[in-house]
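1. predicted model and sequence follow; I will ask about them next.
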Amino acid sequence: MTDTTQDTTHFGFRTVAKEEKATMVAEVFHSVAAKYDIMNDLMSMGIHRVWKRFTIDCSGVRRGQRVLDLGGGTGDLTAKFSRMVGDSGQVILADINNSMLKVGRSKLRDSGIVGNVGYVQANAEELPFPDNYFDCITISFCLRNVTDKEQALRSMYRVLKPGGRLLVLEFSKPILEPLSKIYDAYSFHLLPKIGEIIAHDSESYRYLAESIRMHPDQETLKGMMDDAGFDQTTYYNLTGGIVALHRGYKF
């Protein structure tokens, strides 16, 4: 009997062929790109800005450094990092989804952010950058959509400089049972309805809710980062563990 488990992965709660997932995820984000920012504010009641601010504060990014905002979408973190690294630094906004990248580029350029930001369409599993290139990599609300997370983490490790750090901001597992029940009710009942009203797309937001549940919990992701070579890995639970920020270093 042929073992097919190595050829399949999850797309939300569905099992799909690995080679199909990237295309299916792309369709989701093509659909939601135009309404992505307003949906973020509505879905999180604006708290996503606090989570991202905490990520920035934990980054240790300084003037003149090179930063990769991976899966950076509409560029919230890129905008902050651009100011932090200054004219002598560089920020790369990378995303596998061209629709999201276009929205991010237009948004940043409209804000006057042009000189030290570059844009690259890239797959996290095969980053098109030299070894030991970046001082810091952030991946925000993106890792759960990657087909081979272990390969992506190894790819990020490769392009980090010695002394560099990776920050993974992602939905995680609530640490309080009552909060978990409330969160489930919100995710599976209210969130698709908001998606239908605002983005005219309930199915994409149903997938996003399911993808959160299929993402590794805090300790599992920490172990994956350790296995990829990162040192001093740790995580911070935010909003009761609804979101976690993982951080690891390359030495």
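-> Thanks, I have the structure now. Remember, predicted model here, so these are calculated numbers, not experimental data.
2. make it CA atoms for all contacts and neighbour counts henceforth
-> OK.
3. so which bits of the longest helix seen in the chain are buried?
-> What stands out as the longest helix in the chain, according to DSSP state H, is helix 18-32. Across helix 18-32, burial judged by 16 or more other C-alpha atoms under 10 Å covers 18, 21-22, 25-26, 28-29, 31-32.
4. repeat that for stretch 130-145.
-> 132-145.
5. rebuild those as CSV, extending it with secondary structure and distance to T4.
-> Formatted as CSV, the buried residues of stretch 130-145 follow (DSSP: H, G, I helix; E, B strand; the rest coil; distance: C-alpha to C-alpha, whole Å):
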residue, secondary structure, distance to T4
N132, coil, 36
Y133, coil, 37
F134, strand, 37
D135, strand, 39
C136, strand, 37
I137, strand, 34
T138, strand, 33
I139, strand, 30
S140, strand, 31
F141, coil, 29
C142, coil, 26
L143, helix, 24
R144, helix, 22
N145, helix, 21
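6. make a markdown table out of those residues and add distance to L176.
-> Listed next are those as a markdown table, based on distance: C-alpha to C-alpha, whole Å:
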| residue | distance to L176 |
| --- | --- |
| N132 | 39 |
| Y133 | 40 |
| F134 | 36 |
| D135 | 35 |
| C136 | 32 |
| I137 | 30 |
| T138 | 27 |
| I139 | 25 |
| S140 | 23 |
| F141 | 21 |
| C142 | 24 |
| L143 | 23 |
| R144 | 22 |
| N145 | 25 |
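7. against that first model, consider the following:
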Amino acid sequence: MGNSHKGYTDFGFQDIPECEKNQRVKAVFDRVAPSYDRMNDVLSLGLHRVWKRAAVRCAGVVKGDQVLDLAAGTGDLTQHWMNAVGESGHVYMTDINADMLRVGTDRLLDEGLFRGVTALQVDAEALPFESHQFDCVSVGFGLRNMTHHDKVLSEAYRVLKAGGRLIILEFSQPDHPLIQSLYDFYSFQWVPRLAQWCVEDPESYQYLVESIRRHPRREVLKKRVLSAGFDVCHIHSMSGGIVSIHEGVKF
């Protein structure tokens, strides 16, 4: 999605055939799955928890709602949704990567929290759900790893009920040049080093850093959300623009 060459897409700073991206991304997350939660805490200094709570607040879900969590990974955001919808609601924890989903399922089971949740291996570009089924669809730090954003957004629109919300929580680019410079220095100089020291896998985290730079900027993504059929798209920036929430509303 990050380039204009037909049949090609971005994988970090590389342009690769679209047919290869899912497998390349899968290989990255197969490697990082066991340490994903720990590295999130290390690399974000714990801020990812603040960002996820803010995303749930934006959705305005209530007890009894149905939530579809795409690219749910290890289930961290899923847990927030479970708390929001309560025992009368239901959350579908989905991911295309079986290893990430397994870590998330095991984690919820170990903590005695696996109730009101269904774990499914799902391709976000072709959702196996009925139309108008969910009150909220979320994608937390996962959209940039998907090949066809237009298909993901259209599918999210299809499965949402009238009045439902799409919540996209994703890294973005700071507006202030000084924050951008500091962010780039940390991302390119320190993230790979921390990944080497903590998990001996700098290459996977180099991809994650590069994928953020290739992800569409806030206003571009907003236009794509609206083009998918959403009537309104609000942008909520956090941490100086390092992270943004796109809130698409279906009337």
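-> That came in fine, so what should we check first? Keep in mind the model is a prediction, meaning the values are calculated, not measured.
8. so what number do they get for TM-score?
-> With the length set by TM-score structural alignment, normalised by the length of the first structure, the two chains reach a TM-score of 0.97; 248 aligned residues with a C-alpha RMSD of 1.0 Å.
9. quick revisit: now, among the buried residues of helix 18-32 of the first structure, which is nearest to N40 of the first structure?
-> V32 (10.6 Å; C-alpha to C-alpha).
10. the closest one touches I198, doesn't it?
-> No: between V32 of the first structure and I198 there is no contact under C-alpha atoms under 8 Å: 9.9 Å.
11. state which strand of the second structure is the longest.
-> Within the second structure, and with DSSP state E defining each element, the longest strand by residue count is strand 160-171.
12. how near is the residue of the second structure most remote from its centre to F185 of the second structure?
-> What lies farthest from the middle of the second structure is L178; by C-alpha atoms, centre = their mean that is 26.2 Å. Applying C-alpha to C-alpha, to the nearest Å, the value for L178 of the second structure to F185 of the second structure is 11 Å.
13. ditto for L127 of the second structure
-> Taken as C-alpha to C-alpha, the span from L127 of the second structure to F185 of the second structure is 38 Å.
14. kindly report the same for R53 of the second structure.
-> Taking C-alpha to C-alpha, one finds R53 of the second structure at 27 Å from F185 of the second structure.
15. check L109 of the second structure too.
-> L109 of the second structure is 39 Å from F185 of the second structure, by C-alpha to C-alpha.
16. and what of D95 of the second structure?
-> From D95 of the second structure to F185 of the second structure the distance is 31 Å (C-alpha to C-alpha).
17. when those two are compared, which one has more neighbours?
-> Higher neighbour count among D95 of the second structure and F185: D95, with 25 against 12, using other C-alpha atoms under 10 Å.
18. tell me which residues touch the nearest residue to the more buried one once chain neighbours are set aside, please.
-> Computed as C-alpha to C-alpha, 6 or more residues apart in numbering, the closest residue to D95 of the second structure that is not its neighbour in sequence is A71, at 4.5 Å. With contact set as C-alpha atoms under 8 Å, 6 or more residues apart in numbering, A71 of the second structure has these partners: 94-96, 124, 139-143.
19. closest one of these to F251 of the second structure?
-> For the contacts of A71 of the second structure, the nearest to F251 of the second structure is V139 (19.7 Å; C-alpha to C-alpha).
20. alignment lookup: Y186 of the second structure to the first structure.
-> Alignment note (TM-score structural alignment): Y186 of the second structure maps to Y186 of the first structure.
21. count of neighbours near V243 of the second structure?
-> Neighbours of V243 of the second structure using other C-alpha under 10 Å come to 19.
22. ditto for H246 of the second structure
-> H246 of the second structure: 25 neighbours (other C-alpha under 10 Å).
23. so it lies in a helix, does it not?
-> No: counting by DSSP: H, G, I helix; E, B strand; the rest coil, H246 of the second structure falls outside a helix, being strand.
24. mean shift between stretch 14-24 of the second structure and the first structure?
-> Stretch 14-24 of the second structure differs from its equivalent in the first structure by a mean of 0.4 Å after superposition (mean C-alpha distance after the TM-score superposition for the first structure).
25. give me the residues contacting that stretch.
-> Contacts for stretch 14-24 of the second structure (C-alpha under 8 Å, 6+ apart): 3, 7-11, 146-147.
26. and S204 of the first structure, how many neighbours does it have?
-> With other C-alpha under 10 Å as criterion, S204 of the first structure counts 22.
27. check which helix or strand covers the residue farthest from the centre of the second structure.
-> Using DSSP states H and E, L178 of the second structure sits in helix 177-185.
28. now the helices for the first structure?
-> 18-32, 36-44, 48-59, 76-85, 98-110, 149-159, 177-185, 191-198, 202-214, 218-227.
29. to H246 of the first structure, which of the ones you listed lies closest?
-> helix 218-227 (7.1 Å).
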